[in-house]
Structure formats: C-alpha cells, structure tokens
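A.B. asks: Structure here, sequence nowhere to be found:
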C-alpha cells in the first residue's frame, strides 16, 4: 500500500534529494506542479495535445498510479514529467504520483527511450479479440461523439477514454468482428471506418445493418442501380486508381449509401464533394 505525503514542498523535496536517489508517492497539487515547472529548464518541446489528453483523464478521475514517475535531479530540475505537471495545472486537480528524486542530471539522456503502449496494446493485454481494430474503432467513435466527423480533430482520445467508450458500448466488439469480416471479403474500405459505420447503423436498425454489411461484403443478388453496388464500384475504382482517400470520405460514402438503402432509392453513381458536411445516418 502506498502512502501519499501531503503537503509536500520544494524545500521538502530538496532536503530529501541530497541523500541520493529515492522513490516516493507525493500528492502533487496544482500549486506544487506550478512551482516544479519553474525548474523545468531543460526538456523537450511541450506537446499541448498530450497535456490536454492527460488533463481530461485527471478531470474524469481516470488517472491512476501506474509506476511512471516524475523525475527530479539532485539540483531539483525536472528531468521527466513536464506534461503531467502541466496537466495537473490545467485540470486543477491534486494527483498522487510517484516521484523519483536525487537523480544525476545526465540521466535525462536515457529517459523515455521505449515505445509508448498503444490502446491496441492495452486491449490486447485484456485479451480482447481484434484488439487493434477495436482500438481504432473506439477512437473514431469517441471522435464522432465529440462532433468530429472527419476524425481530424486537434484532440485524440486517451486509452482511458477509449476503454470508457468500450465499457459504455460493449457492442463495439461485434462491430470490430463485422468490420474484420467485411474487410476480408471486400478489401477496399478501412476496417476502422467499417466498424464505426456498423456501430452507428446498428444503433438505428440492427436487422437492416446486418443485411447491409453482408451485401457490402459479397455484392450478391443486388439489382442494377442498387446503392451498395454504387458504393462497391466507387471505392474499387478510386482504390485501383491509387487515389489516397481520407477516412471521412469513406465515411460519407457509407452513410450516403446507407441512407439511400433506407429510403429505397436507386443510386447509379455515388459522389461526395470534398470538404462538404458528413451526413447523418438515418
């Protein structure tokens, strides 16, 4: 069981640091974070998106002690952890964190040399099927829920936010399975977009959604002029022409096709003007 030291000041930390390297758990208040950042004199460029990501997790109560530490040199300089400290000041939350003190300044050169664990890695550790695809879909569903229908917003979801989406919508696992199966049969639309569209369409009409994705995969028994045939022809043509299509364009095609099917309309040719709004599925 860890014990948080509250309150803790720079003077307390400096006194302990002289004894050499040590690790402890400290409740870092917004005030202490601000004071520590005054000693952040030699570090990488700040990434505002990372600060926003961390701050959202802190505000949501999703931040947990995971062994990653704020690292301070023997002279008190911040060697690692500036993004977490900025996030504490942004969120205005007091957060319990490991702090390693008393490190030689030159050790900073060896920090953060590993690869960050992705959301897909986390879902794989949880033994989720189709973990990479499932992670990609949850990120795009999160974006859609934030009003970002082009999946190009400034903010991207944290792993905790993706897990929260999956917890709220366990049916996303089925969407990932259908996306993988459809992609294997018709490899011209990204799985991430297929899964996101399946999630949205399934919430409207599960039976018609199941039929829609079966016919998207195999194109079987569809009459001339059917919207799904227009979709299959359009994306196949653009992919064969080596056109690099953005995800929002795929999404617009899928929604326009779905809406035409729902309306019972024929669709000889599928179009979507670049930069135009992504329609609502209905």
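C.D. replies: Perfect, I can see it now. If you're wondering where the values come from, they're calculated on a predicted model, not measured in any experiment.
A.B. asks: Please count neighbours and contacts with C-alpha atoms only from this point.
C.D. replies: Will do.
A.B. asks: Check which helices and strands the lengthiest strand in the chain is in contact with.
C.D. replies: As assigned by DSSP state E, the longest strand anywhere in the chain is strand 95-103. Under the contact criterion of 3 or more Cα pairs under 8 Å, 6 or more residues apart in numbering; DSSP states H and E, strand 95-103 touches helix 10-17, strand 22-28, strand 69-73.
A.B. asks: That one vs helix 10-17, what angle?
C.D. replies: Here the directions of strand 95-103 and helix 10-17 differ by 50 degrees (axes from the mean of the first three to the mean of the last three Cα atoms, to 10 degrees).
A.B. asks: And for strand 95-103, what's in contact with it?
C.D. replies: Strand 95-103 has contacts (Cα atoms under 8 Å, 6 or more residues apart in numbering) with 4, 13, 16-29, 58, 65, 67-76, 88.
A.B. asks: try stretch 35-49
C.D. replies: Stretch 35-49 has contacts (Cα under 8 Å, 6+ apart) with 10, 76-80, 82-83, 85-86, 154-156.
A.B. asks: second one coming, line it up with the first:
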C-alpha cells in the first residue's frame, strides 16, 4: 500500500510488500540470495524456532526484506528458524528497498522483557522479568549455564509465563525485594528460589521459613535458615577477585538451605557454597505434612 504525502513527490519505484506463507523450501531459496547480512546468531535462531514450534509466532511488520537488486538484507534469522522448525509461517516480504539502507536496519534499542510487561501494569518490571526468565531457565536447563545462546528466553514466553501465574510471580518479587536485605543473594535469586519452593510447600510452612530468615531470632545453631543468613560470613572473599557469584549458584544455595530445613535428618553437614563442576542443580524438597 502506498501512502501519498501532500507536497512530496513519489519515487519512481516504490517498495512492494505482501504477506507470504514462507515454507522451509522458500526460506532456503530466500537465503540463497543473502550476501550482506550479519553473522548468524545460533541462539537467536534456536529461540525463534522453538517459538514457532510452540505456536507463538505472530505476524508483525518485521519480516523479510530484499533490496532493488533482489539481495536479502533483513530476516536471515527468521528464515533459518523456519528451516530449523521445519514449519511454515506467514510474514511480510518486502521487495525493492533502497540498496543503501542496510546500515540502519535494526539499530534502534531492542524491546526488553520489562518493556513487554509494561502493558500488564505490574510493578518492578525489571526484577519481575528477570525472575520469570530465571524460573524458566531453572525448569528448562537447570544443569546448564544460564548465560549464552542456550539461555535465551523470548519476551513472548516471559509474558505468557507471567499471565499464567501472575499472582505467584508478583508475590515472589515482593519476597525477593524484602528478603534479599537479610541474605547474601540478589533480589532475583531470592525471588526465583521462593517461586520454585512455593510449588512444593503449603503457605503455612513458607510463612515459617520466611519469618525465620527475616528475623533470625531464636533459631537453633543447626537451623538451615540461620546457615543461609550467615552465608556471607562463611563465603571467602578474595580481594583480588571481582567475580560475582552466578545466578545458578545463588538459587542452588537457597534451595539447598530449603531442603535441609524441610528434611534436617538428611542434611548432614550443610555446606552452602557454589555448585561443583559436575554438581547438578538441587530440586526443592516437597513438604508433605505439617512439620
């Protein structure tokens, strides 16, 4: 569609757009016309492919673009994702764009997950989006690094997860902000730890757990809550090392303390420290009856 602007002259040849169902074969054909695109981000391709397979693909203005010479100048990640997912999707295909626009493609600020949550009216969106992302990583790749290409989580998936369980995520963020004042861990790590333990514990038990962590009052020396409160004192800090404890380690320590509190008879000598090289992420122990 061409929109005429008063007082301006239309160019001799306008770009043309149309909606096409791009199959894996068509995607391969389009990619054969690729000569100037950026280096492929495998993680982004995988994330887009997984979104397609989950049925989360949506038709937007972002599609595939060719210049006047028929060279692909935008959309290579979407095309590779279609091939990897082996699933056709509808998208806009633009033809006849100016040959000199490639340097200005995708130079705007990317929409963050916190931006995506803006429409929900939720508070503390940056913390909320980080919490949701790491809860999803805990469920998807608990024993792999939570950084790099494999750890990419799409904004759509974060928004969908929030809409499915918004009350518990909101509560986790609130607890994370408050409880992190008393612990070594970040607000995000505490929120994630709280969220995943709420799935296996009745509210009354969680209240006892949280109140003990907040006050530390009248806790026995062997109480796991006291041990968790004292992690900073027991964690050696090398003045020459500026490496921060990673999110997986922080969440793991929180869960280890939880498990030792739920099943003190199995805790043995509790050691709250970073995950070992081959150590797996602990899973929260379920509270099956009133303690």
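C.D. replies: Perfect, thanks for sending it. In this text the structure is predicted, and so the values were computed from the model without any measurement.
A.B. asks: Return the most buried member of the helices and strands packed on strand 95-103 of structure 1.
C.D. replies: strand 69-73 (a mean of 23; mean count of other Cα atoms under 10 Å).
A.B. asks: Going by distance to residue 229 of structure 1, which of the contacts of stretch 35-49 of structure 1 wins?
C.D. replies: The closest of these to residue 229 of structure 1 turns out to be residue 156 (Cα to Cα; 33.8 Å).
A.B. asks: so the closest one, which of the three states?
C.D. replies: The three-state label given to residue 156 of structure 1 by DSSP: H, G, I helix; E, B strand; the rest coil is coil.
A.B. asks: That one: how many residues sit nearby?
C.D. replies: Applying other Cα atoms under 10 Å, we find 18 residues neighbouring residue 156 of structure 1.
A.B. asks: Could you report the distance from it to residue 51 of structure 1?
C.D. replies: Distance, residue 156 of structure 1 to residue 51 of structure 1, by Cα to Cα, to the nearest Å: 11 Å.
A.B. asks: and the longest helix for structure 1?
C.D. replies: Secondary structure of structure 1 per DSSP state H: the longest helix is helix 247-263.
A.B. asks: Buried residues, that helix. List them.
C.D. replies: Residues of helix 247-263 of structure 1 classed as buried under the neighbour-count rule (16 or more other Cα atoms under 10 Å) are 247-261.
A.B. asks: need the helices for structure 1, in chain order.
C.D. replies: Under DSSP H, structure 1 gives helices at 10-17, 30-37, 48-60, 82-91, 119-125, 131-145, 159-168, 172-185, 191-204, 206-218, 227-240, 247-263.
A.B. asks: Not counting sequence-adjacent ones, nearest residue to residue 185 of structure 2?
C.D. replies: Ranked by Cα to Cα, 6 or more residues apart in numbering and with sequence neighbours excluded, the top spatial neighbour of residue 185 of structure 2 is residue 250, at 5.8 Å.
A.B. asks: what does residue 197 of structure 2 give?
C.D. replies: residue 284 (5.8 Å).
A.B. asks: how about the one you found, what's its match in structure 1?
C.D. replies: Matched by TM-score structural alignment, residue 284 of structure 2 corresponds to residue 281 in structure 1.
A.B. asks: I'd like to know how far that match sits from residue 155 of structure 1.
C.D. replies: Residue 281 of structure 1 is 24 Å from residue 155 of structure 1, by Cα to Cα.
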